[in-house]
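[1] Using only what follows, build the 3D model:
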Amino acid sequence: MTPLPADRWDDDVDAALASLLPRRRRNPQGAGNALATMVRHPELTKAFLPYNVHLLFGSTLTPRHREVAILRVAALADSPYEVEHHSGMGRALKMTDEEISDALGGIAADPAEQLILRAVGELHSSSTISDQTWHALSAHLDERQLMDLVFTVGGYMTLAMAFNTFGIEPDRELQPEYER
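    Sure, this is the predicted structure:
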């Protein structure tokens, strides 16, 4: 699938992107390949993006924990778009290239981050977090953070599946930042 051609961008497309992007980015160039492809189905995009906005901006996970989890999802899903995009977001959070590479590979020096990576792997392989991992994570994350972790993994696995299926190419020219 290719991004929606510029001559087909209309008010429905603009409305679908309004929850995530400022007006200046709601165009084929500013939206990037993923969103410009998703808006081929404005109603689906409009329904999905508020959920994604929560995962990015409203989650109770720390931004670093969020990115560690998403990077591991991206690697497990073999999603070039998500690897590229969230490596950039990790760098914006001051993660080093080594830390990003480690997260992609399921390794972290920090005990809480290592548990998050284990939980991502378990969710990926069996669609559940084991009691042992859940209990260990509970020492580092509260109930809402645990819930946000599960939904972050699920949400980004869904995006990775869509992006891989649609053949969405990474946006190397776009900065991995969002404004609300």
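
[2] Every contact and neighbour count from this point should use C-alpha atoms.
    OK.

[3] Quick check: the nearest residue to A15 once chain neighbours are set aside vs R40, distance?
    Nearest non-adjacent residue to A15, counting by CA to CA, 6 or more residues apart in numbering: K46, 7.2 Å away. In this view, K46 and R40 are 11 Å apart by CA to CA, to the nearest Å.

[4] Might one say that the residue nearest to A15 is in contact with D14?
    No: K46 is beyond contact range of D14, at 9.5 Å (criterion: CA atoms under 8 Å).

[5] Would you do the same for the sequence below? I want to compare the two.
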Amino acid sequence: MPNRPSTPRVEPLPKALEEAKEAMRSSAVNAANVAATLAHNEMVSVGVGRFSRQLLFRGSVSPRLREIVILRMGWNCQSVYEFGQHTLFGLDVGLTPPEIYWLTRSVGEHNWAEDEIALLEMVDDLYDDDCVSDATWMKLTHFFSVSEVLEFMAAALQYRLVSGLLNSCGVQRDAGVPGWPEAPKP
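    Below you'll find the predicted structure:
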């Protein structure tokens, strides 16, 4: 397991934490620690938050496939906070707990659909080399429009950025946010 801070390196700002908790009171999402940590820098907070919200709530791709992409990147980056938050999003858009577990394993270990395999390989390519391989690109453009491929890449790379920020700042999971998934029972 990579080295990750077990306590916050950047403490959430108390006033921002109170405001974030209040704003999220009626929401199924609890990301108060992220909001209050990034509040140390308004430009970063606004920029990261705005683009993340665009991808999550205004995107044109399948929400289920988007969450597969985000969860895989969170796993690759070993960002338990990111993975936990998007486990909740993933469940909400139809991913099952076993599927979420299989996102933490090699692509060939689960019976993913071909379009899902293309997306998982895209995430792995971007994580490993910051470039989608020719073979993966061919698969992606077989299943998706160029516009969709761009959106999937943007989601993967945005959540790589977010994962790095969360890991480096030592952002702790909020109440109700799960950690790493358990293997399905046989």
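
[6] Need the TM-score between these chains.
    The TM-score (TM-score structural alignment, normalised by the length of the first structure) is 0.81; 162 aligned residues with a CA RMSD of 2.4 Å.

[7] Of K46 and D14 of the first structure, give the one with the bigger neighbour count.
    Taking other CA atoms under 10 Å, K46 of the first structure and D14 do not tie; K46 has more neighbours (21 against 18).

[8] okay, now A34 of the first structure: neighbour count?
    Residues near A34 of the first structure, counting by other CA under 10 Å: 21.

[9] ugh, wrong one, R25 of the second structure
    Count around R25 of the second structure with other CA under 10 Å applied: 12.

[10] Over to F166 of the first structure?
    Counted with other CA under 10 Å, F166 of the first structure comes out at 15.

[11] The second structure: which residue goes with that one?
    The alignment partner of F166 of the first structure in the second structure, by TM-score structural alignment, is C169.

[12] what's the answer for S130 of the first structure, then?
    Under TM-score structural alignment, S130 of the first structure pairs with S133 in the second structure.

[13] before we move on, back to that, secondary structure element for the residue nearest to A15 of the first structure?
    helix 42-53 (DSSP states H and E).

[14] do H86 of the second structure as well
    helix 80-92.

[15] Average offset of that helix relative to the first structure?
    Here the mean offset of helix 80-92 of the second structure against the first structure after fitting is 0.9 Å, by mean CA distance after the TM-score superposition for the first structure.

[16] So Q78 of the second structure, which state does it fall into?
    coil (DSSP: H, G, I helix; E, B strand; the rest coil).

[17] now swap in G176 of the second structure and tell me
    coil.

[18] Tell me which residue lies nearest the centroid of the first structure.
    Centroid check for the first structure by CA atoms, centre = their mean gives Y156 as the closest residue, at 4.7 Å.

[19] Which residue, neighbours along the chain excluded, lies closest to the aligned partner of it in the second structure?
    Here Y156 of the first structure is matched to Y159 in the second structure, going by TM-score structural alignment. Nearest non-adjacent residue to Y159 of the second structure, counting by CA to CA, 6+ apart: I70, 6.2 Å away.
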